[in-house]
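Participant: what's the 3D shape of this:
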Amino acid sequence: MQVDGAAIRTRRKELGLSRNECATAAGISGPYLSQIETGARRKMRPPTYKRLRTALQIQRDDHRLLAPPPESQHRKDTDGSHRGAGRPHPE
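Facilitator: Here you go, the predicted structure:
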């Protein structure tokens, strides 16, 4: 699962948990949680995510700890123009 390390750190601090307290409650190591929070690691296995979500008192249907889906490289801006990689023009 793609997780949002900043959201995890924010929630942990809201609860007043140290990194090690949170990691212990989730059954993971402090260094692993540090890597998740700093963005050095962004993926987490579902069982590990579930334990972390429980330690952070987040309900199953609350997705704030998950990373937002990536934006399309060719998205339409509000002015109707397109951004992203363009097609090469014939010379």
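Participant: Going by C-alpha atoms from here, please, whenever you check contacts or count neighbours.
Facilitator: OK.
Participant: ranges for the helices of the protein?
Facilitator: Secondary structure of the chain, counting by DSSP state H: helices at 5-14, 19-26, 30-38, 46-55.
Participant: Sequence B follows; please return its structure for comparison with A:
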Amino acid sequence: MERPPATYQVNGAELRRTRMRQGLGIQETATAAGIDRSYLQRLETGVRQRMRPGTYAALRTALGIDDDRLLAEKPEKR
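Facilitator: Next up, the predicted model:
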């Protein structure tokens, strides 16, 4: 069985678009996900790009999504 990665690389622009489409404020989303507002802001602006699996799952739950649209695209293996 494959273990989840230690961190997930997120697409900050997609994270922001998703949050805004949901009509959620940055503080509201951060509180619902159990993270700091500044941490969420750094993710959205690309200053930070990685999240631990539990935090990523909490953010997805806070945004009401059940897919991996927030992940940065992985390069194809050759």
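Participant: Nearest to residue 69 of the first structure, out of the helices of the first structure?
Facilitator: Ranking these by proximity to residue 69 of the first structure (C-alpha to C-alpha) places helix 5-14 first, at 14.3 Å.
Participant: That closest one vs the second structure, average offset?
Facilitator: Plainly put, helix 5-14 of the first structure ends up 0.5 Å away from its match in the second structure on average once the two are laid over each other (mean C-alpha distance after the TM-score superposition for the first structure).
Participant: CSV for the helices of the first structure, including mean neighbour count?
Facilitator: Output for the helices of the first structure, formatted as CSV (neighbours: other C-alpha atoms under 10 Å):
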stretch, mean neighbour count
helix 5-14, 17
helix 19-26, 18
helix 30-38, 17
helix 46-55, 16
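Participant: Disregarding residues adjacent in the polypeptide, which is nearest to the aligned residue in the first structure for residue 10 of the second structure?
Facilitator: In the first structure, the residue equivalent to residue 10 of the second structure is residue 3, according to TM-score structural alignment. Nearest-residue entry for residue 3 of the first structure: residue 66, 4.1 Å, with adjacent residues in sequence omitted and distances by C-alpha to C-alpha, 6 or more residues apart in numbering.
Participant: Residue 2 is in contact with the one you found, correct?
Facilitator: Yes - A contact is recorded between residue 66 of the first structure and residue 2 when judged using C-alpha atoms under 8 Å, the distance being 5.9 Å.
Participant: so what's the nearest residue to residue 43 of the first structure once chain neighbours are set aside up against?
Facilitator: Ranked by C-alpha to C-alpha, 6+ apart and with sequence neighbours excluded, the top spatial neighbour of residue 43 of the first structure is residue 2, at 4.6 Å. Under the criterion of C-alpha atoms under 8 Å, 6 or more residues apart in numbering, the contact partners of residue 2 of the first structure comprise 42, 43, 44, 66, 67.
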